[in-house]
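Student: Coordinates only, no sequence provided:
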């Protein structure tokens, strides 16, 4: 179909603009000098190492020039997400042509000198990568790893009612699990309050060396698949430029009209049922407009077009250099740029202006739109702790009313959401549903709960989608929280990697504004899997997180509800970090008053003097350290046993909330200097450290410390099954009895008393095993244990 918007003159100029973008792309891949071919191309003009990808680029350039037209025609607020891997030449070249690139990087000027710098920096030492990297204006999605473009796009449009995200999905990327699932995001979009995503599935037929699945199924099957996902696809197919321009313009005209109609129906007429959103399928040759044949082998339209189609170096045939020159000249640069290297005014006029340019849209630099989150005073939600060890309802259940009111306070701003894979209630946060629903735009039944077309909670049983939605939401200037089971947050390990790297790079770009932190609340943790068993036991996400740059990551393990409130308040207010918070949801002892909790969390680590008895000596005999809620409980229970049976021992209890405090300050900004670390843990006394996760991590964080050889860590050891809560600690030797035995082993001065106490505790472990096997629950003395050591002259029980 022909588009009435596409006049012959406009078609001519758009085709020329596309040729200019393609020329810039080839220049970025190959050239380091002679950017306008004012003299014959020589080997010295070509980079010594040719790195980058051509195959996806001409199709993306084609899409970009057509998006520019509809932005101008309809005054659209639009950003561009480049899903195919290594789409850097397209997004860099197009932002350069529209002027947004040179505004941020004035040295890459819009003239011949700037063109040379643009070409030289691409995939060159000290330059830019071949992805849509953070350095590229207009980018919120690097595409270094495939699969997340569509979920990022949807995250960007939630609560952004005027925004349209044009999301180019590569057909190789479409084979990934996250992308295949992301098509269902349309069941969560509210056309009345959210923006729109326009997916453009780019079928160019090949991955690196293989055909793609969606390009090799029939037209009928592909259309049925996409319609089955709930989309209304428009197909643009072919390789003849003029006809393809006409078809693409027509498809975009219809898609934009459909988006406008859907918005009108929802916003003016109150239509709430889920619409069938438009999308485009662009089938074009891989490496379109590039070399047809190289060394007798077909290139355009084959996998050989994926990366560098023509090898050019001192060791390749001279014909390759001439073929490269012919390829560059096929775009007729003399018709595109003036003698000074500037894009001709009649072509430059095709780009949108100001913030309507996709490279200058403020949504793609979300920190510039960030509004401060409204947060109530977390102290108002405190547990009353008359004395250490009072019973609590579950730490996350105390946190939930705080999150409920954060949600309510930001309803009008529509800039805070809770994300999770069907676990918000399971993780103890059900109070949030007092003020909001789950956003859901599929079918409902009378027995459903908390489902509505608009809501502040987004749940889908895909950690990938929750992570991608939240990242897109944060990257476009909003705030959020991801709650998840601890064991299964590993599903998004690699997505976390990519986001942490994005934060690291953007922190060094002065034009990129800081965004809200990515906050994880991990509940249903390793130590309370009473019925789920071994499959639900894995605290290793912490190990993965601490590999990232110290300026980006933070890990908190609050020991009780008041500490959790203090930590979460800090995390929600913070910017440009990844914060990992691990907390329990089951009833558990509460240790600190709110005033104490605030001090303790502010310091991140400290001596619990009320649990210690070494105040009147120069150094304790033993340091009992703990990090995490269950390790804290078992440590204090162990201390109570030691103080009852070995009252002459001087014991110091150290609790860690901020895990990064264990590292030296030179390695992490939260780290303790050696003097302060030694003051807490001593220089030569045994330290029994009960840790929430794998023991090795504590050794890794403290290996440079003076007293490292005396630090003995107990943590998760890959043991566990369907069992009682206390037995989980016994199986991993984190329980109070094993902790006391470990201490005695390192305290020869306990002598005969210590020997007899060890025997009693071994007997108690046998009794424990027999009891749970007979009764199916823990010993009464474990279930009913309370701390009795807050009064120093009272013997602990």
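Tutor: Now that the structure is in, tell me what you want to look at. Computed from a prediction, not measured in an experiment: that's the story for all the values here.
Student: going forward, measure contacts between C-alpha atoms and count neighbours the same way
Tutor: Fine.
Student: Now the nearest residue to residue 612 once chain neighbours are set aside: which helix or strand?
Tutor: The shortest distance from residue 612 to any non-neighbouring residue, by C-alpha to C-alpha, 6 or more residues apart in numbering, is to residue 652 (4.7 Å). Element membership for residue 652, per DSSP states H and E: strand 651-656.
Student: got another, please set it beside the one above:
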């Protein structure tokens, strides 16, 4: 047992009771916050929302973390996995004063307590979950499964930080959380902080028991030992005994962590340690109603949300609620003005040591500018459009290697991805830093190191969670993924976008570095892996979200990729999706041209078109994405050759949001600008990287939309040749020419032979690949020639 004096135990219990009272009050009370008069129905909220069941356990952990912070002085960040226990975290932030510092009208007195209660899950108030409005939080509590990955992301490159992560036993059943236990194989005890998982087993989810809570203790121990942890068990329902046991467990855990850091940092011992984990078993809804309507509540699933649901209408429920709230003896915890008495605050640390005030939970306070190299150092030379080819992501890899080198001492940039850094041609970074790895190393292994800052694990969930935790605590990073499989984190990016959208509206939340995705090995270059690897839909998913947060870029060559990367790595509070190929790609623009083009987001490539500037073009060939750009330019070349009198404008789009009206997205074009670029009434044939209907959705309000025809991926995939992928989806150059012929008024009859020749080439292609297994020579050997 911890060496707690009776006075310390009494103070801890007083703080815990105060937090429990405040948590329950937020769920139920609209008035009479100090119970200075008997409870009446009008004191009760008309809608009872929130989660009581997990709140007593979270309050217990918060109380005891206060104790160890005050006694030992560590920097502690708390990640609350049972994020639906928002009333508990808000209650503790109010008690320690951090809530009043961020929301000055919620004062630490009776009037402020009434506001705290009223605003919870109330129109115009705050959510019932842990959210950006919650001081000290980096973790959106609306969806379960990500707390432990976030905690490790926060600990990476934070050598003096302890991240206490409470994991609910319901959350522990999710796939992302199950994978997150392996994060300790990537935690460097020299340069990283520590994560202390606190597995809170209260036994139930909404309506069912939880798996880990029903395991015998010896079986759970074997599981946690197998994950590389040393479990410390705390269980019971007697408050005094649990207080003493939890205090002892925390002291033991922190002593263990200190020994790990000392042996790694001072003695150079490099063996992977077994990190402590606390297993805390307490009743669900502890200290709440034992039963209601003749049915057990405390310690059952009935305590999960609102234990007494009919308080306004049911006098017995109202009586039970008042007895429950008075059982905490609020008159001992708050003075006549509603302020917490000194005994309640005796364990609370001061200033930024308070969990709700730590700058690590408001990462923009700690963020430094990323030292990006001059782009001239990595730009490729372009003597003429299409004269040479480069692998765009390999060129980008050189820039990222420079960033890794420039941050070697400050350690605030990481590259994450699922086993694909070299495959995605970013392996230049491995000349500067290793891949992080704390497990065994064999002689055949390459680029594995205990202090590396490249993170590879075959779990997109972990990559996403690590990077989110890293960014939200004030650092920078990039997530590189095969395009088709980034969908695995669709739900996680939803939550991060929501977090950023709300944070931008909170003046006390400082901007953080953007979450940057590089999607490569994309749909048009997955011909060898087949249908399973062909899906460009992540862009559609992201562009459905908050326009002030999301951005999507499709650079068509190496230099535009450099310019886009420079931009997104400097940006703040955005989710940036960059889609770029890793295969050899023609270089279209020199660096200065690329800079200007990316700044515009969309523009005319005069050198590619055939319009003379004296009249509107007969048709517009638009493109977005590297392969669609090549096909559009090849089509423009065919038109130049076979239909020399036709005036065709070529428009390339880098920033997809430019297609949207300015009223719907900050990057959107005003109508007059859009009309000048695409015309109001000429046929527009648009070669697009992804699903065609996205372009229609973005541009549906434009005058030219009735004349807009989009070619893109239409879910026709297989294992085939690169060019056959575009043919199968009608995105190829020959089909684009046919589309122009079909849509320019009066052209169909005069150009019938041209159209027929294009169709014949598609037929020839079909026969050729089945005989030779390769693309047509005129396709494989194609080069841009303006003629």
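Tutor: Good, I have the coordinates. Only a predicted model underlies this, so the values are computations on that prediction, with no experimental measurement involved.
Student: Check which helices and strands the strand holding residue 652 of the first structure sits against.
Tutor: With contacts defined as 3 or more C-alpha pairs under 8 Å, 6 or more residues apart in numbering; DSSP states H and E, strand 651-656 of the first structure has these neighbours: strand 605-607, strand 622-627.
Student: Mean deviation, it versus the second structure?
Tutor: Mean deviation of strand 651-656 of the first structure from its aligned counterpart in the second structure after superposition (mean C-alpha distance after the TM-score superposition for the first structure): 0.3 Å.
Student: Over to stretch 219-226 of the first structure?
Tutor: In the superposition against the second structure, stretch 219-226 of the first structure averages 0.5 Å from its aligned positions (mean C-alpha distance after the TM-score superposition for the first structure).
Student: corresponding residue for the residue nearest to residue 612 of the first structure in the second structure?
Tutor: Residue mapping for residue 652 of the first structure onto the second structure gives residue 649, with TM-score structural alignment as the criterion.
Student: ok, now residue 327 of the first structure?
Tutor: Mapped onto the second structure by TM-score structural alignment, residue 327 of the first structure lines up with residue 324.
Student: Please apply the same query to residue 304 of the first structure.
Tutor: Counting by TM-score structural alignment, residue 304 of the first structure corresponds to residue 302 in the second structure.
Student: for residue 576 of the first structure, same thing?
Tutor: Under the alignment (TM-score structural alignment), residue 576 of the first structure pairs with residue 573 of the second structure.
Student: before we move on, what about residue 641 of the first structure?
Tutor: Superposed on the second structure with TM-score structural alignment, residue 641 of the first structure falls opposite residue 638.
Student: what's the closest non-adjacent residue to its match?
Tutor: Leaving aside its chain neighbours, residue 638 of the second structure sits nearest to residue 737 (7.4 Å; criterion: C-alpha to C-alpha, 6+ apart).
Student: Now for the counterpart of that neighbour in the first structure: which residues touch it?
Tutor: Aligned by TM-score structural alignment, residue 737 of the second structure pairs with residue 740 of the first structure. For residue 740 of the first structure, the contact set (C-alpha atoms under 8 Å, 6 or more residues apart in numbering) comprises 638, 639, 641, 642, 758.
Student: so which of those residues is the most crowded?
Tutor: Among those, the one with the most neighbours (other C-alpha atoms under 10 Å) is residue 639, at 27 neighbours.
Student: Relative to the second structure, what is the average displacement of the helix or strand that contains that residue?
Tutor: Assigned by DSSP H and E, residue 639 of the first structure falls within helix 629-645. Once fitted to the second structure, helix 629-645 of the first structure is off its aligned match by 0.4 Å on average (mean C-alpha distance after the TM-score superposition for the first structure).
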